[in-house]
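# Below: sequence and its predicted model.
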Amino acid sequence: MSRNPGNREQFRPEGHPTDHFLLTTVVGSYPKPKWLNRATDLAEDGDAKFDGGDLAEAHDDACRVITHEHERAGLDTVVDGEMRREEMVEFFAERIDGYEFNGPVKVWGHNYFDKPSVVDEVAYADPWLVDEFEFTDAVASRPVKVPITGPYTLANWSFNEAYDDSEVLAYDLADLVNEEVEKLVEAGARYVQIDEPALATIPDDHAIVGECLDRIVAGVPEDVRVGLHVCYGDYSRVYPEINDYPIDEFDVELCNGDYEQIDTFADGEFAPDLALGVVDAHVAEVEPVAEIKENVRQGLKVVPPEKLTVSPDCGLKLLPREVAYGKMENLVQAARELEAELDAGEVEVPVAGTAPTADD
């Protein structure tokens, strides 16, 4: 039940040189400048002459730098690299009434996560991202996408000490996300991405995620593009159910798995637009343009070019910054070259639902 996939055309750059248009974007996070990490340390040092105001200025500067870096790479839609965020759950939990933090927990190896607890009924107080969006939108010359951690992940990656049922918690959180999206739309946002990595870890709950999405998009105009990003996992356990989700775009991480699961979606029935990861967020090497073009072609097994978005597999924050930039630059070049080849009739677009050949 796609909302209005045709709303992608609003992101075509003015004067785009080709008839075909492959929307290029990023999932969200991006490597922070080293000086921003240093500024954060200074702000936490009681002996340093560096306070919260100084850190806010550093965040503003970093957001300007990364937004312009995305534009310099040629991306059609940009984000600020989530320069003001540390972790995808903690950032929102700190802004939602009903959450509290009781210290980090060990999740794997020597890695710790400051897992929050829901200790009371969750409630919406102040906007979470509106100021962030308005700042980035003011410094950007291209449309800005807003990534938001989804309610199902916010519920499942927290300790639940207040609700009898985590499903009800997810629905309450979805209502709060809806409030936030409405405020973002009022501020001018036209591209919102809901991040639900937990869906891939507990895929049998796809109906809960569907209900959450119904709540999130309630009242949101159809010209606002809503994407769902899911990484990792066995996608066959959530497809074709995602066809019933009220989204414009489904964003998947398949490059890291050499596209072994692409045929899951190539049945001719895939309903939303496909946002396909075509560079690997886990490999600190810049893929050549020719390789990325072949990766983009994988998406054409599922959807025609006018329904294909091109992005990294996932957030890039763990990569060296020069590698992240190189991936973006080559991703854009690959998309632009393929657009020209599509215009020239040099690219054969497979018919979705047909069996792939050995050459595929």
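Sure, I can see it.
# make it CA atoms for all contacts and neighbour counts henceforth
OK.
# Tell me which stretches of the stretch 251-360 of the chain form helices.
289-299, 321-343 (DSSP state H, counting those that start in this stretch).
# could you say which helix or strand contains A174?
Secondary structure from DSSP states H and E places A174 in helix 166-186.
# Which other helices and strands does that helix contact?
Under the contact criterion of 3 or more Cα pairs under 8 Å, 6 or more residues apart in numbering; DSSP states H and E, helix 166-186 touches strand 116-123, helix 130-139, helix 151-156, helix 206-217.
# ok, now with 7 Å
Helices and strands touching helix 166-186, by 3 or more Cα pairs under 7 Å, 6 or more residues apart in numbering; DSSP states H and E, are helix 151-156, helix 206-217.
# contacts for that helix?
122-124, 127-128, 130, 151-152, 155, 163, 208, 212, 215-217, 220 (Cα atoms under 7 Å, 6 or more residues apart in numbering).
# Below is an additional structure, to be compared with the one above:
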Amino acid sequence: MIKTVVGSYPVVKGKPDSIPDKIKKFFGKYDKYEYSIKKALDDQLNVGIDILSDGQVRGDMVEIFVSNMYGFEGRRVVNRVEFVKPITLNDIKYSLKYISKKDPEKGVKGIITGACTLASSIRVENYYSDNKDENLIYDLARALNKEALSIQNHVKMIQFDEPILSTGLYDLEVAKKAMDIITSGINVPVAMHVCGDVSKIFYKLNEFNVDILDHEFASCRKNLEILNEITKKVGFGCINTKLKSVDSVDEVKALISEGIEILKNNSKFEGSINDSVIIDPDCGMRLLPVDVAYSKLNNMVTAANEIEKDLI
């Protein structure tokens, strides 16, 4: 079973302590986020994560994208939304270069906030009618597709985050069309992360043009019922990222085992559970203390490895 993360990691700030970094700071070229990226990567490497994230340290899941697209002033839409240049590519390349020196077999994932979630988090002041305007959503999707195309040759997979879909605020047919636009031309595995209770909308999510559906199961055990009918690979969120208490290895093992037992009765997964389940946290970990985030990931990987031995 592949072990990964949903995306964000606590931002740990550092100061330039090496001579090259001090020189960069003197000339105004020091990147204060590089330390945070290295910390996120080191922690993931140390616990045994297979597909790593750069930690999404430069801002929240909305800010990272809208601050780098044409048509925005802050989170206000003032013109037609368009792609300008790759947003996450530099951090992905930096991450690959960094981890290649430590474990060249590891890879990184692309993480892109979906069109509906972005639309729900901004203020429309011009060009579009409101946050649910289909033209806004599809323009965002076209911009995000260009972002995905710019990174796909550097990542093991691309994950699109659409947490807003579990709220029922957005039309799922529109969201599905947007995902078709976003994933056009993508030749690496595509995941869609939707946290929250998805049990009532899962019938529709199962139709989306993605390879992996990633959901939370630790903080929403009701989602376990979707495993009876899922036809995609499963991103199995198994540690509760809402709590600052650390999930024990036994707790995580019990949850993963429960999920696997359900999947064994799903004909889609006959004989392929080990290759079809991706273990990760319920959601991003940005708001957790870094020691808690590390311990949660460590216990998650330990639990997954022990379960995997039983499946072989």
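Okay, I see it. Predicted, not measured: the structure shown is a model, and the values here were computed from it.
# picking that back up, just the angle for the helix holding A174 of structure 1 relative to helix 130-139, thanks.
Interaxial angle, helix 166-186 of structure 1 versus helix 130-139 (axes from the mean of the first three to the mean of the last three Cα atoms, to 10 degrees): 40 degrees.
# so whichever helix or strand comes after helix 166-186 of structure 1 matches what in structure 2?
Sequence order places strand 191-195 as the next helix or strand after helix 166-186 of structure 1, per DSSP H and E. Aligned by TM-score structural alignment, strand 191-195 of structure 1 falls on residues 157-161 of structure 2.
# with structure 1 superposed, average distance for the matching stretch?
Mean deviation of stretch 157-161 of structure 2 relative to structure 1 after superposition (mean Cα distance after the TM-score superposition for structure 1): 0.6 Å.
# Quick one: closest of the helices of the stretch 251-360 of structure 1 to L228 of structure 1.
helix 289-299 (16.5 Å; Cα to Cα).
# Tell me which of the helices of the stretch 251-360 of structure 1 lies nearest to F101 of structure 1.
Using Cα to Cα, the nearest of these to F101 of structure 1 is helix 321-343, at 30.6 Å.
# could I get the helices of the stretch 251-360 of structure 1 as TSV with distance to Y112 of structure 1 and mean neighbour count?
As requested, those are exported to TSV (distance: least, Cα to Cα, whole Å; neighbours: other Cα atoms under 10 Å):
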stretch	distance to Y112 of structure 1	mean neighbour count
helix 289-299	34	20
helix 321-343	23	20
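# Deepest in the core, which of the helices and strands packed on helix 166-186 of structure 1 is it.
The highest mean neighbour count among these, using mean count of other Cα atoms under 10 Å, belongs to helix 151-156: a mean of 24.
# continuing past it, what's the next helix or strand?
Assigned by DSSP H and E, the successor of helix 151-156 of structure 1 is strand 159-160.
# so that following strand corresponds to what in structure 2?
Under TM-score structural alignment, strand 159-160 of structure 1 corresponds to residues 123-124 of structure 2.
# average offset between that stretch and structure 1?
By mean Cα distance after the TM-score superposition for structure 1, the fitted stretch 123-124 of structure 2 averages 1.5 Å away from its aligned residues in structure 1.
# Does E249 of structure 1 touch A271 like I think?
No. Judged on Cα atoms under 7 Å, E249 of structure 1 makes no contact with A271 at a distance of 8.9 Å.
# higher neighbour count, the two?
Counted by other Cα atoms under 10 Å, E249 of structure 1 and A271 do not tie: E249 has more neighbours, with 27 against 23.
# Give the aligned equivalent of that one in structure 2.
Using TM-score structural alignment, the partner of E249 of structure 1 in structure 2 is I212.
# got the contact list for that match?
Shown in contact with I212 of structure 2 (Cα under 7 Å, 6+ apart): 190-192, 232-235.
# before we move on, the earlier item: for A73 of structure 1, find the nearest of the helices of the stretch 251-360 of structure 1.
Once these are compared by Cα to Cα, helix 321-343 is nearest, at 4.6 Å.
# What is the closest one packed up against?
Other helices and strands packing on helix 321-343 of structure 1, by 3+ Cα pairs under 7 Å, 6+ apart, are helix 289-299.
# what does the helix it packs on rub up against?
Contacts to helix 289-299 of structure 1, defined as Cα under 7 Å, 6+ apart, come from residues 276, 278-279, 308, 330-331, 333-335, 338.
# what do we get in structure 1 for V84 of structure 2?
Under the alignment by TM-score structural alignment, V84 of structure 2 pairs with A125 in structure 1.
# mind checking how far its match is from G98 of structure 1?
10 Å (Cα to Cα, to the nearest Å).
# So these two - more neighbours on which side?
Shown here are A125 of structure 1 and G98; by other Cα under 10 Å, G98 has more neighbours (16 against 10).
# which element is the counterpart of the more buried one in structure 2 on?
Residue pairing (TM-score structural alignment): G98 of structure 1 is matched to G71 of structure 2. Using DSSP H and E, G71 of structure 2 maps to strand 70-73.
# L224 of structure 2 -> structure 1?
Aligning on TM-score structural alignment places L224 of structure 2 opposite I262 in structure 1.
# same question, E308 of structure 2
Per TM-score structural alignment, E308 of structure 2 is aligned with E339.
# one step back: same list (the contacts of I212 of structure 2) but as a markdown table, adding distance to S53 of structure 2.
Formatted as a markdown table, those follow (distance: Cα to Cα, whole Å):
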| residue | distance to S53 of structure 2 |
| --- | --- |
| V190 | 15 |
| A191 | 14 |
| M192 | 15 |
| K232 | 22 |
| K233 | 20 |
| V234 | 18 |
| G235 | 15 |
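# and T67 of structure 1, helix, strand or coil?
helix (DSSP: H, G, I helix; E, B strand; the rest coil).
# Apologies, that question was intended for K109 of structure 2.
Using three-state DSSP, the secondary structure recorded for K109 of structure 2 is strand.
# gap between T25 of structure 1 and I247 of structure 1?
17 Å.
# more crowded one of those two?
I247 (27 against 23).
# Contact partners for M285 of structure 2?
Residues in contact with M285 of structure 2 (Cα under 7 Å, 6+ apart) are 8-10, 241, 293.
# Check the gap between the residue mapped onto it from structure 1 and V26 of structure 1 for me.
Under the alignment (TM-score structural alignment), M285 of structure 2 maps onto L316 of structure 1. Applying Cα to Cα, the value for L316 of structure 1 to V26 of structure 1 is 9 Å.
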